[in-house]
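>>> any chance you could fold what I've pasted below:
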Amino acid sequence: MNRIISIVLATALLIVGAAFLPSCSDSDAPADLKVGVIHIGDPGAGAGYSYAHDQGIIEMQKNLGLKDSQIIRKNNIADDDAAATKTAIEECIEAGCKIIFGTSWGYMETMAALAEQYPDIIFSHATGYMSNDTNFNNYFGRIYQARYLAGIAAGLKTKTNKIGYVAAMGIDNSEVTSGLNAFAKGIAAVNPDAVVYVKVTNTWFSVDLESQAAEALLDLGCDVIGQHCDTTAPQLAAEKRGVWGCGYNSDMTPEAPKAHLTAPIWNWGVYYTAAVKAVVDGTWESFGNYFGGLKEGFVDISPLSENCEPGTQEIIDQVKQLIIDGEFEVFDGKQIKVDGTNVTIVDEDLTDNQGNVIVAAGGPCLDDATITGGINWYYKNVIEG
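Next up, the predicted model:
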């Protein structure tokens, strides 16, 4: 489920460009509204990508007072199966859904086509780049900010100075690569001697392949395992070996209590509440595409576990606030330096692992379009496994 955001999406935090949709009528009051959700996995798994999305849907229900009967879920819909995707969406439409959320990249083109076919239904797609000016938008966030914070926890924890990373996609995928680079830069901020080994699975969701990649990284001597993939398998592998890890999408401490440090996580409820409220209020025409971050509370890290090194919380709290305040940006020509638990910002080249300077010391942050669609290089401390 490639979560790349296009140049079109990345040009603003909240893009307003939709033309006029019919306003919700009296019959579309909350008691009558139905919301469709298409999941690539099973939210009942209790952790991971689909679970995180569904927690956001549940939060939206509570915020807006919707009943369970008003949410139509379609689970385990493979995003590379256009026919299954079309069937699931049309079943939501037949059930009376006014807005349908597709949570995986591969749903994009099917949703775009159906948006033309059903102009009175709103289609909202996570991660992609396609949208129109009426009833089809996309949404994602600055998860790389949270990955930088997780990198700090990993860099402080490692004893071998070897950190592994299970990546769903390779260097050509900017979403994955920007996240890996942010994680690696966070590590370098607190541990410039550490290196990050990456193994690519070429799939978003595979317990077997994620386990195999994690095991290979552990065999290299990595004692912290990060991930950009959808299952808990890398964290379980770390726990089995007696080392540590940083999960993704949801707090994976319950699954790997002796290993897990923290995880970059989403608060999808921020978006789902705003989107459904716009439908209820009849204000969707001014809603547009969405790209939120730490400042909006859309992304964060899960609570640090007791496995983290002393002082980690104090350091991360300071860096998080610097990002929220706009004083530090992950992909600019600056870096965090730590002395004990004191945090400062210094000018430093943003450099790839081939020695190329991406941003000169003191230079401005890469723009959103580049971050989400043009990072096809690895940070200086990353080694391809």
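>>> alpha carbons only for contacts and neighbour counts from here, please
Will do.
>>> what's the local residue count around residue 325?
12 (other CA atoms under 10 Å).
>>> oh, that last question was meant for residue 360, not what I typed.
Neighbours of residue 360 under the rule other CA under 10 Å: 16.
>>> what distance do you get for the closest residue to it other than its chain neighbours to residue 287?
Among residues not flanking residue 360 along the chain, residue 349 sits closest, at 4.6 Å (CA to CA, 6 or more residues apart in numbering). Distance of residue 349 to residue 287, computed by CA to CA, to the nearest Å: 37 Å.
>>> next, the structure of the following sequence, for comparison with the previous one:
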Amino acid sequence: MYKNLAAAFAAACGLLLSSPDIHAQVAPPLKIGFVHVAPVTEAGWVRQHEDGRLAVQQALGDRVRTTAVDNVPEGADAERVIRELASSGHQLIFTPSFGYMEPTLKVAKDFPGVKFESITGYKTAPNVATANARYYEGRYLAGIAAGRLTKSNVTGYVAGFPIPEVLQGLNAFALGLRSVNPNAVVKVVWLNAWFDPPKEREAAMALFNQEVDVIAFHTASTAVMAAAQERGRLAIAYHSDMRRTAPDAQALAVLHLWGDYYTQRARAVLDGSWKSGQVWGGVKEGMVRVDHFGPKVPKAVRDEVLARQQDIAAGRLRPFVGPITDNEGRLVVPAGQAMSDEQILGMKFLVSGVQGKAAQ
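I've put the predicted structure just below:
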């Protein structure tokens, strides 16, 4: 009897020891790095990318481990941080700022086994993909709202750098504005900085002193919103909902949503399907949306803007369809023609109605 029990016990132990579940190795989490160009604040460009990181962590749980390094200037510091992330075992690195493109490519050459995502960049490599959003679609919609809301017919725009992405947004805003209010104009101030709250505030105040009653911006802080709240003007929030900063001043927010894209790319690395490529998504793809209308926006204006947003999603409305004239009087897009993606990506002019120059 005891011999039989001993034999049975030995057999059971043999089965347990040979079980694949006992010897299976749990895969280590995918280490994902994020490099932020400014501090993480409650709203703005960096906030949206930080929310994207948190969305990845929530969606994929223990399968990933994410790291974020914020307030990293473009240039040598960016290369150093990206290289440190790659050297410390991060297998997927997101670099969401235009000035990170070249440092990303440089580091990627030295780490061919690491996947990189250059957000707002346009140069790819076998292990470097690019992604951007059609921010200009949201800008066009915001312009429609501004055209309906302005009483002075003078709107303002605080802009970072005169690169194509910024020119696209500024021009789309002006086209949306003048599609409903042909007499309205846009006054622009260039900062040559993405994140400089004192300069952003100063630029906004200067524009308010020039009859501007609705303002938009392409910078990374909430300073313009705070200035509009202080001066009793209206402002278009950018990147994030900024009603906490400007509860009365916010007309609407142009939102950038990165969580789904970041999660998809992390899943692709996990399942081995990641490939380099270029993504440029907008309203249709859920990467851009206008929302969070403020208390001073009439229902008719809100309904009009949301209807046009549906038109863009369905392909019925394209912001850059001619005739389009630049602000020096030259016809740049003939009537009935639409700018190609290549032409939009290389944009170098300012449309009629924008007061200023494309290069500073």
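>>> surely the residue nearest to residue 360 of the first structure and residue 358 touch.
Yes. With contact defined as CA atoms under 8 Å, residue 349 of the first structure reaches residue 358; the gap is 7.5 Å.
>>> quick one: the strands in the stretch 51-200 of the second structure?
Taking DSSP state E, counting those that start in this stretch, the strands of the stretch 51-200 of the second structure run over residues 64-69, 92-96, 115-119, 128-133, 154-159, 185-190.
>>> can you pull out the helices in the stretch 51-200 of the second structure?
Assigned by DSSP state H, counting those that start in this stretch, the stretch 51-200 of the second structure shows helices spanning 76-87, 101-110, 135-149, 164-180, 197-208.
>>> got these as CSV, with distance to residue 265 of the second structure and mean neighbour count columns?
Formatted as CSV, those follow (distance: least, CA to CA, whole Å; neighbours: other CA atoms under 10 Å):
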stretch, distance to residue 265 of the second structure, mean neighbour count
helix 76-87, 17, 18
helix 101-110, 17, 19
helix 135-149, 20, 27
helix 164-180, 23, 24
helix 197-208, 33, 19
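>>> returning to what we had before: nearest to residue 293 of the second structure, of the strands of the stretch 51-200 of the second structure?
The closest of those to residue 293 of the second structure is strand 154-159. By CA to CA, the value is 18.0 Å.
>>> matching residues in the first structure for the closest one?
Under TM-score structural alignment, the alignment places strand 154-159 of the second structure onto residues 162-167 of the first structure.
>>> now for the equivalent of residue 34 of the second structure over in the first structure: which residues touch it?
When the first structure is aligned by TM-score structural alignment, residue 34 of the second structure is paired with residue 37. Residues near residue 37 of the first structure by CA atoms under 8 Å, 6 or more residues apart in numbering: 71-74, 100-103.
>>> still on that earlier bit, so can I have TSV of the strands of the stretch 51-200 of the second structure showing mean neighbour count?
Shown next, in TSV, are these (neighbours: other CA atoms under 10 Å):
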stretch	mean neighbour count
strand 64-69	16
strand 92-96	25
strand 115-119	26
strand 128-133	22
strand 154-159	26
strand 185-190	22
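>>> I'd like these as TSV, with distance to residue 8 of the second structure appended.
Shown next, in TSV, are these (distance: least, CA to CA, whole Å):
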stretch	distance to residue 8 of the second structure
strand 64-69	42
strand 92-96	49
strand 115-119	51
strand 128-133	57
strand 154-159	78
strand 185-190	82
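>>> from residue 123 of the second structure, how far off is residue 354 of the second structure?
Counting by CA to CA - residue 354 of the second structure and residue 123 of the second structure are separated by 30 Å.
>>> quick one, which of the two is more surrounded?
Using other CA under 10 Å as the criterion, residue 354 of the second structure and residue 123 rank with residue 354 on top: 24 against 15.
>>> re the thing from before, mean per-residue distance, the match of strand 154-159 of the second structure to the second structure?
Comparison of stretch 162-167 of the first structure with the second structure after fitting gives an average deviation of 0.6 Å (mean CA distance after the TM-score superposition for the first structure).
>>> neighbouring contacts of that stretch?
Contacts of stretch 162-167 of the first structure (CA under 8 Å, 6+ apart): 154, 176, 180, 194-202, 210, 213-214, 217-218, 221-229, 234.
>>> again, only using 6 Å
194-200, 217, 222, 224-228 (CA atoms under 6 Å, 6 or more residues apart in numbering).
>>> corresponding residue for residue 125 of the first structure in the second structure?
So residue 125 of the first structure corresponds to residue 118, using TM-score structural alignment.
>>> next, the contact list for the residue nearest to that match when sequence neighbours are not counted, please.
Among residues not flanking residue 118 of the second structure along the chain, residue 130 sits closest, at 4.7 Å (CA to CA, 6+ apart). By CA under 6 Å, 6+ apart, the contact list for residue 130 of the second structure reads 117-119, 121-122, 278.
>>> and if you look at residue 139 of the first structure?
126-127, 289-291.
>>> and the match of strand 154-159 of the second structure, how far out from the chain's middle?
17 Å (CA atoms, centre = their mean, to the nearest Å).
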